[in-house]
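Student: Turn this into a model:
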Amino acid sequence: MARYIFITGGVVSSLGKGLASAALGALLQARGFKVRLRKLDPYLNVDPGTMSPYQHGEVYVTDDGAETDLDLGHYERFTGRPTSKQDNITTGRIYQEIIAKERRGDYLGATVQVIPHVTDAIKEFVLTGNEGYDFVLVEVGGTVGDIEALPFFEAIRQIGNDQPRGHCIYIHLTLLPFIPSAGELKTKPTQHSVKELRSIGIQPDILLCRTDRPIPKDERRKLGLFCNVRESAVIEARDVGTIYEVPIAYHNEGLDQEVLAAFGIDTAPQPNLTGWNEIIDRIKNPEGEVTIAVVGKYTGLKDAYKSLIESLAHGGIANRVKVNLDWIEAEIFEHEDPTPFLEHVHGILVPGGFGPRGVEGKIKAATFARERNVPYFGICLGMQMAVVEAARNLAGIEGANSTEFGPATEPVVGLMTEWLRGNELEQRKEGGDLGGTMRLGAYQARLLEGSKVADIYGSTEISERHRHRYEVNTAYVSRLEEKGMRFCGLSPDGILPEIVEIEGHPWFVGVQFHPELKSRPFEPHPLFASFIEAAVVQSRLV
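Tutor: Next up, the predicted model:
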């Protein structure tokens, strides 16, 4: 029978509950346990798919096509276990399902209320499908005290009562701020946060305290006394140099041992952390370094590119080099020559995005990479803009553009209204809902034998995750291939272009999908490993 670990947050947001959950999951997994991680998000959006990256950060897409919170990316990277739409739920989705039931008459005669109907729906989500798992880690988004999170806190409180004794614990992640003028860490915010949590019926078993310096023994003792937890259960979560140090740091502080003790488990094997130590060694002792320019639209908020950042780091791990990122807002190139910004870099990556802002700058970045033989990696919109650039500057199609940005005389990229998922035809209307209507999730692709990407993958059959509405128009393929842009990856039916590369270029690849969503520190995605390898070669030429 599965045991449940609920991770809540207090004092301030963005403390890293998702990372803490993922790291704890990795530690339990390293001890031989089977773990599952899930996320409860209190916002009213059905999913984050329609939210601005500046509001929410990256939208993480699962194999089954769910648009989810970026913390699911942490879960997958740290445990290697794929997540699904059943691992993330929002208030919006809960209410959508409850209101649909009410309209159908499922609650006929009853007054539909937060308790028990909303809390029961949350409990059903948390408890369903956990057969075969030893531990289910459930992260509650937001901060204790948030009004919108109250139904979730009530639901996890009820689960604690419903489960057999010893099958449910609560971990509370808080902040211990350091006040320079006082010269000390302050425990009062954590005390108040725990008081708020206890007022709604939840007593934390473990305190995970974020701090930038060691916690004195007296302060640990004070936290234990005032928060009603054992002193040994006050765990220091100090800042580390890389997120991949977190599992080791937590283990050294005794988090996983304290979790097992809270469940009364005293016979678990010690965790095998050899792989994590190897990752840290490669990060801390690189044999070189490269600089990658990321020409994007949301560079003001790095969380918008969370999986991308980690995938580039994984490429560095694979090649044992440090990857420095040079963030460049694409709009700059619409007014300035890109040469001063790009002439020193060893690779150029143009990521995905939506809308017309900055696209001409992305096109100029592709031009620079193509003409200067600098390794280029275009992802989703970055691939589409590389195709538009080639259409304009290689094939002489002056009006080449995407209909995403308005009417185009030469629609090299156009709106996709139907496609195949296996044998099933999926259709979308141009004026339909935006939420959940893109080509989402894992799709198969076939690679051209002998192409660069087929060599990189070591296969001609791949599966990658997608999130887009627009596709390269196949009517232009032959004209582009005549000029050296090879369409080396297609959907199994041969209709949708998936990958392009430029013949004779050291490394110029554009992909319609998002490979960053499947990269792991122990299994770097082959495209990122190869891209960084090409950047290493370029670094010797610059």
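
Student: From here on, just use CA atoms for contacts and neighbour counts.
Tutor: Noted.

Student: all helices of the stretch 1-150 of the chain, in order?
Tutor: Using DSSP state H, counting those that start in this stretch, the helices assigned to the stretch 1-150 of the chain run over residues 17-30, 53-56, 71-79, 91-104, 119-127, 150-162.

Student: now for the last one, which elements pack on it?
Tutor: Contacting helix 150-162 under the criterion 3 or more Cα pairs under 8 Å, 6 or more residues apart in numbering; DSSP states H and E are the following elements: helix 119-127, strand 168-175.

Student: and for comparison, fold this next one:
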Amino acid sequence: MKKVRYIFMTGGVASSLGKGVSIASIGALLEARGFKVTIQKLDPYINIDPGTMSPFQHGEVYVTEDGAETDLDLGYYERFTSAVLGRENSVSTGQIYHSVISRERRGEYLGRTVQVIPHITNEIKNRILLLSQMDSELDFILVEIGGTVGDIESVPFLEAIRQFRLDQGQDNTMFIHLTLVPSITKGGEIKTKPTQHSVKELQQQGIQPDILLCRTVEPLEAEVKEKISLFCNVSPNRVFSAPDIDHTIYEIPQIFHSENLDAEIINYFRMESKSGEYLLDLNPMLAKWEQVVDVFVNPRHHVKIAVVGKYMALHDAYRSLYEAMTHGGFPKKISVEFTKIDSEKVDAENYRHLLKEANGILVPGGFGERGVEGKLLAIRYARENKVPYFGICLGMQCAVIEFARNVLGYKDAHSTEFDPDSPYPVISLMEEQTAIVNKGGTMRLGAYPCKLREGSLIAEAYMQQVIQERHRHRFEFNNKYRSAFENAGLRLSGLSPDETLVETVELDRAAHPFFVGTQYHPEFKSKPLSPHPLFKRFIEKSAGL
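Tutor: The predicted structure is shown next:
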């Protein structure tokens, strides 16, 4: 079996420093050198997964191909690299304890006292090793430890990776610590004490970082790096700046490369780039990242997209969606600006005013009745005023409801999710969902095939007839209304292969420039170097191209 190297990233001082984007950027640089990588997130929360968490607390739930409901950081991992992740790449404390307790109940520990060490830590180590067992071609497994050093919840994970180094050897493992180096005075004086204390806390867990990534406003001067090196027991050439970005997170691979971070990682493991003579400035992969950044610096066009949803207060609640729309502008250098509209605050008096400057309107997914009527008004505005519209999951369902009410004349048409007694239940619960009580992990989840109608707008965007997209929902288009919608002009342009489920709807292009709804979530498969075709078409139509 191929020798796999392991890189562990921890964080200190404060949350939200950017561990997910940082480790994803390292993955991108290693891929640019010709290595195969995968990335895993170890999260300290006791939930089995984020599927039942509020988006206001935890941000979006990112769905993988195999149907795992995971942390939004897995979205960064997939967007920055070519890795296709699954449920094994997202591990929580809840999963670890559930597995260990289940074994204990089955008697697998033969009467032993079950403890954090060794049983919990062994389970954590097994989850890391599982990735190499699943793919014998991997060169690197990158592992992000959620939370910050000093959190009581993170202790078992830190102990597990300390033991992991003993098991695998120092030459096969690397510890990277992302920490804050703030500037807290008017004169911009850099303070290294938070980093010193963070590293000290990590050392108390038995872990000495091999590399320090320092979040700063500006790149660190050499003398500051030397001070950090001295007090943190890390070589000066392994203290790196992670400065604030100017335009976009997609600058980060270039920033890390300019700091020689990827070169130092390769040197640490005594490896050579698979591409042999390594000139990253000429590397086609990094050149593509440069082209992405150039769109933010020198755009040719500009569009304003109104996003009408219920979780607008937190940007991370629709993180993949915003990223996918941004990606959609890359091929034709379109800068995308978002107008975030809380659908609860949209009413019959203000919806025209709120939407009048929008070049395109998008209604995303969500759960619960709150804000639905505001979404319906936004969709009506888009349909009647021929503003490009894209509805995703609930956004597609709302498009169906709006069309039923205002075109078909089905007064009080609704989804049975919101009105079980509607006289026109145009959206209804999937039959296999009717007896389900548990909420977590019980929806239609993961990738399913979809057959597109030949000649449809959506088939032209994909340039293929059969696609595979990721789902996360319980309710579906009610099949008994199919002919009524088709006859009135809403085309059912995508169906499941057995033709039992409606996956996409659209208005004929003669009636509207772009009015598309998808039951699935295309945002989960969009990447900056490979924008999703539907977002590309939506943004271009919004720009009038």
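
Student: care to give me the TM-score?
Tutor: Aligned and superposed, the two chains score 0.96 in TM-score terms (TM-score structural alignment, normalised by the length of the first structure); 529 aligned residues with a Cα RMSD of 1.2 Å.

Student: closest one to residue 11 of the first structure among the helices of the stretch 1-150 of the first structure?
Tutor: Nearest to residue 11 of the first structure, of all the helices of the stretch 1-150 of the first structure, is helix 17-30, at 12.4 Å by Cα to Cα.

Student: so the closest one aligns onto which residues of the second structure?
Tutor: Per TM-score structural alignment, the counterpart of helix 17-30 of the first structure in the second structure is residues 19-32.

Student: what sits up against that stretch?
Tutor: Taking contacts as Cα atoms under 8 Å, 6 or more residues apart in numbering, the residues outside stretch 19-32 of the second structure that touch it are 9-11, 36-39, 73-74, 76-78, 80-81, 142, 144, 178, 249, 252-253, 256-257, 262, 280, 283, 285-286.

Student: Adding mean neighbour count, write the helices and strands packed on helix 150-162 of the first structure out as JSON lines.
Tutor: Shown next, in JSON lines, are these (neighbours: other Cα atoms under 10 Å):
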{"stretch": "helix 119-127", "mean neighbour count": "18"}
{"stretch": "strand 168-175", "mean neighbour count": "24"}
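
Student: Quick one, which of the ones you listed gets closest to residue 57 of the first structure.
Tutor: When these are compared (using Cα to Cα), the closest one is strand 168-175, at 20.9 Å.

Student: For residue 537 of the second structure, grab the count of nearby residues.
Tutor: Around residue 537 of the second structure there are 21 other residues, counting by other Cα atoms under 10 Å.

Student: State the distance from the aligned partner of residue 163 of the first structure in the second structure to residue 394 of the second structure.
Tutor: Taking TM-score structural alignment, residue 163 of the first structure has residue 168 as its aligned residue in the second structure. Residue 168 of the second structure sits 47 Å away from residue 394 of the second structure when distances are taken as Cα to Cα, to the nearest Å.

Student: where exactly do the strands run in the stretch 401-545 of the second structure?
Tutor: Assigned strands in the stretch 401-545 of the second structure, in chain order: 414-415, 425-429, 444-452, 466-473, 475-477, 490-495, 502-507, 515-518 (criterion: DSSP state E, counting those that start in this stretch).

Student: among these, which is nearest residue 304 of the second structure?
Tutor: When the strands of the stretch 401-545 of the second structure are compared by Cα to Cα, strand 515-518 sits nearest residue 304 of the second structure, at 16.7 Å.

Student: Could I get the contacting residues of the counterpart of residue 487 of the second structure in the first structure?
Tutor: Using TM-score structural alignment, the equivalent of residue 487 of the second structure in the first structure is residue 482. Residue 482 of the first structure makes contact with no residue, according to Cα under 8 Å, 6+ apart.

Student: hang on, the earlier thing: just put the helices of the stretch 1-150 of the first structure in TSV and tack on distance to residue 46 of the first structure.
Tutor: Putting those into TSV (distance: least, Cα to Cα, whole Å) gives the following:
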stretch	distance to residue 46 of the first structure
helix 17-30	20
helix 53-56	13
helix 71-79	16
helix 91-104	4
helix 119-127	14
helix 150-162	15
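
Student: nearest to residue 521 of the first structure, of these?
Tutor: Each of the helices of the stretch 1-150 of the first structure has some distance to residue 521 of the first structure by Cα to Cα; the shortest is helix 71-79, at 6.7 Å.

Student: so residue 413 of the second structure touches residue 406, yeah?
Tutor: No: in this structure, residue 413 of the second structure is not within contact of residue 406 by Cα atoms under 8 Å, at 9.6 Å.

Student: Pick out whichever of those two has more residues nearby.
Tutor: Per other Cα under 10 Å, whichever of residue 413 of the second structure and residue 406 has more neighbours is residue 413, with 23 against 12.

Student: got a list of what the equivalent of the more buried one over in the first structure touches?
Tutor: Residue pairing (TM-score structural alignment): residue 413 of the second structure is matched to residue 400 of the first structure. Contacts of residue 400 of the first structure were listed using Cα under 8 Å, 6+ apart, and they are 388, 391-392, 408-412.

Student: Many thanks, we can stop here.
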